[in-house]
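1. With the sequence up front, the predicted model follows.
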Amino acid sequence: MTSSTTTARRGGPVVGLLVLLWLVGLLALLWWAFALGMESWADQQSNGGARAAELGRQGNQLLLALAVVAAGGPALIALAAYWMRLVRTGTVFLVLAVAIGIPALWVAAHAYRDLAPSPPPPGPPGHCVELSGGDTRCPGG
């Protein structure tokens, strides 16, 4: 038995455990999405949407986490599979990571943009600013 055969035999359970952890993570995030949706629905029914902004922020956090787990899980599994010389398994999970990662990147970018709003545009100062060298138009001065 060669060293690569031994590594591949030990790699099967490790990759299987990583796949199981990835699926459990996805299911946990989907449960969070369901609970958040139910909370949002209950808020609309009872309070008229008083917590809509907070629930929207939580929804964006959920989308970011879902995008990272959905695309990052297969990428990590592919890396582990290649490291343990499971080339076909690594290739399958690498293709899966790319196929999920492209739309996940788009979703994550939009969720992050909504999560971190841009600063307000610069405008005139909200108070009187005295300028030197001329008459002042500030009240009292």
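-> Okay, I see it. The model shown is predicted, which means the values in this text are computed figures rather than measured ones.
2. From here on, just use CA atoms for contacts and neighbour counts.
-> OK.
3. Can you tell me the element the residue nearest the centre of the chain falls in?
-> With distances taken as Cα atoms, centre = their mean, the residue of the chain nearest its centroid is residue 64 (1.4 Å). Counting by DSSP states H and E, the element that carries residue 64 is helix 52-83.
4. on that earlier part again, now do the contacts for the spatially closest residue to the residue nearest to the centre of the chain that is not a sequence neighbour.
-> In space, and not counting its chain neighbours, residue 64 is closest to residue 108: 5.0 Å by Cα to Cα, 6 or more residues apart in numbering. With contact set as Cα atoms under 8 Å, 6 or more residues apart in numbering, residue 108 has these partners: 63, 64, 67, 68.
5. okay, now the one to match up with it:
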Amino acid sequence: MRAKGTEPSEVSGMVLGLLAVIWFIGVPLCLWQALATAFTGDAELDRGGTNAWLAAAAVIFTVAPVLATGICVFTARVVRAWIFGLVATACVLFVLASLYTEARQAELRRPPPPLPSGYCAEYSGGDSDCPGG
């Protein structure tokens, strides 16, 4: 039997339920809006809107389980804390892997740096047009 002040409150249970609803409905809704924004109108103008919806989905995807884990730890719900903690860890790792992949792809698509001014390349088998050569 627990002491009067140590039992998990009903409010924290309702907050956990609200976080679950936000997580299960908010992430797909944000992804749907990102797809709708990407396929309507001008692609260049809508790229910012698409990125904003994707960022919102990533934030909801990671923050809701982290908050739920914190609430479960604070209210001594051990099993739920472990479950939400594992889900939060998986979500954070997934988002970090996606960010790393996107950064790596952006690095590969970046054009090479320009050659310094006054650069002259000499080629074998021909005359040198470079100054001093």
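-> Alright, I've got the coordinates. Note that this is a predicted model, so its numbers are computed, not measured.
6. Overlay them and tell me the TM-score.
-> Here the TM-score for the pair of chains, by TM-score structural alignment, normalised by the length of the second structure, is 0.63; 114 aligned residues with a Cα RMSD of 3.1 Å.
7. hang on, the earlier thing: run the angle between the strand or helix carrying the residue nearest to residue 64 of the first structure and helix 52-83 for me.
-> In this structure, residue 108 of the first structure sits in helix 87-115 according to DSSP H and E. Angle, helix 87-115 of the first structure to helix 52-83, by axes from the mean of the first three to the mean of the last three Cα atoms, to 10 degrees: 160 degrees.
8. distance between helix 87-115 of the first structure and the chain's centre?
-> 11 Å (Cα atoms, centre = their mean, to the nearest Å).
9. and if you look at stretch 104-118 of the second structure?
-> How far stretch 104-118 of the second structure lies from its chain's middle: 25 Å, per Cα atoms, centre = their mean.
10. With stretch 30-44 of the second structure instead?
-> For stretch 30-44 of the second structure, the distance to the chain centre is 17 Å (Cα atoms, centre = their mean).
11. Name the residues of that stretch that come out as buried.
-> For stretch 30-44 of the second structure, a neighbour-count test (16 or more other Cα atoms under 10 Å) marks 30, 31, 33, 34, 37, 38 as buried.
12. These in strands, which ones?
-> Using DSSP state E, no member of the buried residues of stretch 30-44 of the second structure falls within strands.
13. Mind picking the one among those residues that's closest to residue 81 of the second structure?
-> Within these, the smallest distance to residue 81 of the second structure is 26.1 Å, found for residue 30 (Cα to Cα).
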